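Participant: Predicted model and sequence follow; I will ask about them next.
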Amino acid sequence: MRRVLAAALLVTAAGCSTAPAEPATDAPGETATIDWGPCTDIERPDGEPPARQDGSVRCGTLAVPLDYSKPDGEQLDLALIKLSATGKGERLGSVVFNFGGPGASGVDTLDQAAKALTALRTRYDLVSFDPRGVDRSSGVRCGDASELETYTSLNTLPPDEETHRRATAANKRFAELCERDSGKILPYVGTVNAARDMDRIRAAVDDSKLNYVGMSYGTQLGAVYATEFPHNVGRMVLDAPLDPTVSFEQRTLAQTRGFQQAYESFLRSCVKDTCALGKDEATANRNVENLLNRLTTKPLNVNGRTLTQGLASTAVAAALYSELTWPFLEQSLGEGLKGNGEALLYLADNYTGRREDGTYSTQMTSFPAITCADTAERPSQAELRRTEAAALKISPLFGSEGSGGLCRVWPVKGSDQARRVDATGSAPIVVVGGKGDPATPYQWAPKLTSQLKTATLVTYEGEGHGAYLSGSKCVRGLVDAYLLDGKVPDKGATCPAA
């Protein structure tokens, strides 16, 4: 079951140059090259063997400007992975993936997702990368593992003054550590710069157009790329889309509503059969709430570590990203009710990027760095409290203040450039939105489609964050038909739940 869980969480999980330069273009003959070689540090769940070293899976680096206003200045090495095309027919070049976050490692995730992308690999080289500020690409660091353990374990309940005081102090401490350890890169990790990096990748793999699949945050990256480089867009698919124009408050309330709806769907599914949480939805919900409230004062010992309410709530949210993980969530909460927090801690660790050796990926540090760089919003304390109060009315479980509290004290000013998208002049773009998506609510899908001007919307009626890897044959068929054959889905295309 844990291997299934790890696969289901592949896509889980929304810098400012204060005077952004115009997109830099390489002079003829000066396109940077990628230094490809064996993959030596791929991270795989549950002790699976490393990537094959038969030449079909290669890793490399590409030098890009740290600051695009100084293209000949200091360079940053982007880490990439390539899975070479396996088919004997005509190749279509490369398709680049971003699996979301922001902050997820594309290098690790593409390797793990390879089997699910077999059809595309018959005609494309599959390429992904750690975006700037992520893991191998000058990943943002904020203190050591013990500091991250403390930060991710912070309780969010009860929503009283003491909890707020602790959260404010923790956010300030975290921001100070990020500035201390990664201050040089923080101004340059925004999505506009990442989009410019992606155009360098396109040129380096010798593609005249960028073929691209972006999921979750990857949809914003794709939308920004199509805005900056509309005439370089090839076949682009944006799955589980963000609406970059929403405010902090709008985003918080929409996502709170989305997770609450997914949680209620999980409870309904659970009690249809024998449910470890209770005989009916009300009983099951009450037992979960009692468990979380109990953990605020009596956390569970798990092999020398501590399962706090904050980590348990993270575990619940993480498992709601995919319907495939609902059985494991039921099992984990059932064990928690009996005093065993090991499975819940496993879920939380998957989400926060904590490894078995106690170290962390940069998921939890890259996320705020990119998120706060991509908005000039810095909500006041009063705005935070007002938003939280509204969110708690929607969901006592998921109604915390989110990323706004950290952006408020972030050491680098943000820019709104990545929030303005318009792909006029680009090739057709396919947007896929899910009706039961908790993290990127469906309402954002038609909004992004409209903003991009050249996009067509596909609606998925099922549950979970992201539709392409959900198991829906309908979504897979429509997307693959576009990527492989150039067939744009019909206007108003809809796919039933998988």
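Facilitator: That came through, no problem.

Participant: going forward, measure contacts and count neighbours with C-alpha atoms only.
Facilitator: Will do.

Participant: Quick one: residues in contact with stretch 43-54.
Facilitator: Residues from elsewhere that reach stretch 43-54 (CA atoms under 8 Å, 6 or more residues apart in numbering): Arg2, Arg3, Ala6, Pro38, Cys39, Ile42, Val57, Asp108, Asp111, Gln112.

Participant: Check the residues you listed against Glu377 and report the nearest one.
Facilitator: Using CA to CA, Asp108 comes nearest to Glu377 of the contacts of stretch 43-54, at 31.7 Å.

Participant: Give the full set of residues in contact with the closest one.
Facilitator: By CA under 8 Å, 6+ apart, the neighbours of Asp108 are Ile42, Glu43, Arg44.

Participant: The first one against Gly106, yeah?
Facilitator: Going back to what we said before, that points to Ile42. No. With contacts defined as CA atoms under 8 Å, Ile42 does not count as touching Gly106, sitting 10.5 Å away.

Participant: any idea how far Ser395 is from Arg294?
Facilitator: The gap separating Arg294 from Ser395 is 18 Å, by CA to CA, to the nearest Å.

Participant: higher neighbour count, those two?
Facilitator: Ser395 (19 against 15; other CA atoms under 10 Å).

Participant: quick one: the more buried one from Arg91, how far?
Facilitator: Look at Ser395 and Arg91: by CA to CA, they are 49 Å apart.

Participant: swap in Glu161?
Facilitator: Applying CA to CA, the value for Glu161 to Arg91 is 60 Å.

Participant: Which one of the two is surrounded by more residues?
Facilitator: Comparing Glu161 with Arg91 by other CA under 10 Å, the one with more neighbours is Arg91, at 15 against 9.

Participant: Quick check: closest non-adjacent residue to that one.
Facilitator: Leaving out its chain neighbours, the residue that sits closest to Arg91 by CA to CA, 6 or more residues apart in numbering is Arg123, at 4.6 Å.

Participant: here's the one I want to compare it with:
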Amino acid sequence: MPNAPRTRTAALTAAALLLSSLLAGCSDDDSGDEDLTAQELSWEDCPAPSQAEGGGNAPSPLPDGDEWQCATMKAPRDWADPKGDTIELALIRARASGAAGSRIGSLIFNFGGPGGSGVKSLPSFGESYAKLRTRYDLVSFDPRGVGRSAPVRCANDQQLDAYFQQDATPDDAAERTELLDSTEEFNEACEKNSNGMLPHVRTTDAARDLDLMRQVLGDDKLHYFGISYGTELGGVYAHLFPRNVGRAVFDAVVDPTQNPEQSALAQAKGFQLALDNFAQDCVSKTEACPIGDTAQDVKDRIAKLLKDLDSKPIEGIFPRELTQTAATNGIAQALYSRNFWEYLTQGLEQAYNGDGRILLLLSDSLNGRSENGEYSNLTAANVSINCADEKPRYTPAYVERKLPEFRAASNLFGEFIAWSMVNCIDWPVAGAADHPDVSAPGSAPILVVGNTGDPATPYEGTRRMVEALGKGVGVELTYRGQGHGAYNSKNKCVQDAVDGYLLDGKVPAAGTVCS
């Protein structure tokens, strides 16, 4: 079924590119007794991103003229058999720009998803991390199953267009059957087309890849910047390798204590809060809000639009129409960043006049669809990693019993997110656990940054991550703002705190609040 919003920071880059303009697989050779920690990476100019990474042009040079460099790193296909077959993981870096002798090491980024390509995302944010680059090589990667790193594959582009057009909030038995049949077909295609990778894309596997990467890059400690799902990956790494943690920052924090149902319900509340804030912001401006007279009027008109689209879609981007599902996706995508609120206002204003193009573009960006109709493997990887990680398997009957609770959390997003809980129905690989283990006694301090207005990773998860990491490990920093994440909001207080820790080792006082 179409995915409900998950922790997808990487999708924001695709959205900005879309709006502003309107594989290496598995190696079956036996690695024998090869010591993968001793491998030497061959860094070269970066090619254009693959379709699985999202397509587009090769990254432009950095502001100082330096070129981005790319390489591939061998890793065990199956970490339970570390001397068996290998896969290749795609990496990207920008060499440190500071004076000789000032370099600390590599700073590895994961931008979220799960399923986002770090190779494509890092250059898009390059200028935001220029200060960090003065003392670090900036490094990111496509996690296993993602982009050019042994990507999982499910449906083709034409099938995905149909998949994302269908009704994700069934109103009767026929619609429910259609939704479940489509979900099962998608999941069967993942098993058929993913070259046996589905058992090997858990977050614990990616965490072990991170530690191998640390060693191959020549670092004694892992210096790490995790955003959104990247905070979960970082927490799992800290649990597995607490003594190897260097300076680490978690921004837009996943709640590690919640099972998938609890996480879905929290996201419904989070997106409703973001919608409330968007509506209030629109009507509070000096100029009249073009989509409603009061905040409640804004929300009521959105609800009516979605209800009308359920029975009668409007013109979108030929030949696709704007359906209720696509509109809900598009609204959710715009709530990931306050910078997109103006697009949401424009998109809603157009939709009320029968034009669904902007909302459909926003929906496309959330789903990893480029302007030429090609999809990245974001959705395939997102489903595959989540289903490999998450033990619960929710039945349609269970979801239906929970619908009143989800509707109470959000009349706009509740049902949509609730039905996403059946994504793992009949998945061929058992889920690993109810929730990740991130306890990390003995780890160096980890700066944990939460945003009070975050829709996708609600603020309450920040404190729970701090507590789960353990005493003396997590250091909480609060940003009173809007959108998904804090550092890239360009709030000076947040950036000074993060830069001070990563560059100079200065741990901010626990409980620091930025606004």
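Facilitator: Received it, and whenever you're ready, just let me know what you need. Since we're looking at a predicted model, the values are computed, not measured.

Participant: hmm, back to that, what about burial for the contacts of stretch 43-54 of structure 1, which qualify?
Facilitator: Neighbour-count burial within these applies to Ala6, Pro38, Cys39, Val57, Asp108, Asp111, Gln112; the criterion is 16 or more other CA atoms under 10 Å.

Participant: Identify the residues contacting the first one.
Facilitator: With contacts defined as CA under 8 Å, 6+ apart, Ala6 of structure 1 is in contact with Pro45, Asn350.

Participant: from the chain's centre, how far out does the longest helix seen in structure 2 sit?
Facilitator: Scanning structure 2 for the longest helix, with DSSP state H as the assignment, gives helix 260-284. In terms of CA atoms, centre = their mean, to the nearest Å, the centre of helix 260-284 of structure 2 is found 17 Å from the chain centre.

Participant: and if you look at stretch 198-211 of structure 2?
Facilitator: 16 Å.

Participant: And for stretch 325-332 of structure 1?
Facilitator: Averaging C-alpha positions (CA atoms, centre = their mean) puts stretch 325-332 of structure 1 21 Å from its chain's average.

Participant: mind checking the SS state of the residue most central in space within structure 1?
Facilitator: The centre of structure 1 sits closest to Gly101, judged by CA atoms, centre = their mean, with a distance of 2.0 Å. Under DSSP: H, G, I helix; E, B strand; the rest coil, Gly101 of structure 1 falls in the coil class.

Participant: Need the counterpart of it in structure 2.
Facilitator: Aligned counterpart of Gly101 of structure 1 in structure 2: Gly113 (TM-score structural alignment).

Participant: picking that back up, out of the buried ones among the contacts of stretch 43-54 of structure 1, which sit inside helices?
Facilitator: Those of these lying in helices (DSSP H): Ala6, Asp108, Asp111, Gln112.

Participant: want to try JSON lines for these, with distance to Phe367 of structure 1 as columns?
Facilitator: Below are these laid out as JSON lines (distance: CA to CA, whole Å):
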{"residue": "Ala6", "distance to Phe367 of structure 1": "20"}
{"residue": "Asp108", "distance to Phe367 of structure 1": "17"}
{"residue": "Asp111", "distance to Phe367 of structure 1": "21"}
{"residue": "Gln112", "distance to Phe367 of structure 1": "21"}
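
Participant: What is the aligned counterpart of Arg355 of structure 1 in structure 2?
Facilitator: Alignment note: Arg355 of structure 1 maps to Ser370 in structure 2; criterion TM-score structural alignment.

Participant: show me the contacts for its match.
Facilitator: Shown in contact with Ser370 of structure 2 (CA under 8 Å, 6+ apart): Ala14, Leu18, Gly54, Gly55, Asp364, Ser376.

Participant: Out of the residues you listed, the closest to Ile314 of structure 2 would be?
Facilitator: Nearest to Ile314 of structure 2 among the contacts of Ser370 of structure 2 is Asp364, at 16.0 Å by CA to CA.

Participant: Not counting sequence-adjacent ones, nearest residue to the closest one?
Facilitator: The shortest distance from Asp364 of structure 2 to any non-neighbouring residue, by CA to CA, 6+ apart, is to Ser370 (7.2 Å).

Participant: tell me which of the contacts of Asp108 of structure 1 is nearest to Leu62 of structure 1?
Facilitator: Leu62 of structure 1 lies nearest to Ile42 out of the contacts of Asp108 of structure 1, by CA to CA, at 17.6 Å.

Participant: how about that closest one, secondary structure?
Facilitator: Under three-state DSSP, Ile42 of structure 1 falls in the coil class.

Participant: Translate it into the numbering of structure 2.
Facilitator: Per TM-score structural alignment, Ile42 of structure 1 is aligned with Pro49.

Participant: From Phe367 of structure 1, how far off is Arg141 of structure 1?
Facilitator: The gap separating Arg141 of structure 1 from Phe367 of structure 1 is 11 Å, by CA to CA.

Participant: Could you do Met198 of structure 1 as well?
Facilitator: 19 Å.

Participant: how about Asn244 of structure 2, what's its match in structure 1?
Facilitator: Aligning on TM-score structural alignment places Asn244 of structure 2 opposite Asn232 in structure 1.

Participant: residues touching the closest residue to its match other than its chain neighbours, list them.
Facilitator: Leaving aside its sequence neighbours, Asn232 of structure 1 sits nearest to Lys209 (CA to CA, 6+ apart; 4.8 Å). Contact analysis of Lys209 of structure 1 by CA under 8 Å, 6+ apart lists Arg202, His231, Asn232, Val233, Gly234.

Participant: The second one contacts Gly425, correct?
Facilitator: Spelled out, that is His231 of structure 1. Yes. Contact criterion CA under 8 Å: His231 of structure 1 and Gly425 qualify, at 6.3 Å.

Participant: before we move on, back to that, tell me the contacts of the match of Asn244 of structure 2?
Facilitator: Ser208, Lys209, Leu210, Ala226, Ser426.

Participant: likewise Pro379 of structure 1?
Facilitator: Taking CA under 8 Å, 6+ apart, we find Pro379 of structure 1 in contact with Phe248, Gly404, Gly405, Cys407, Arg408.

Participant: With Asp280 of structure 1 instead?
Facilitator: Shown in contact with Asp280 of structure 1 (CA under 8 Å, 6+ apart): Val271.

Participant: what's the counterpart of Ala369 of structure 1 in structure 2?
Facilitator: With TM-score structural alignment as the criterion, Ala369 of structure 1 lines up with Ser384 in structure 2.

Participant: hmm, which of the contacts of Asp108 of structure 1 are common to structure 2?
Facilitator: Retained in structure 2 (both residues aligned by TM-score structural alignment, their matches' CA atoms under 8 Å) from the contacts of Asp108 of structure 1: Ile42, Arg44.
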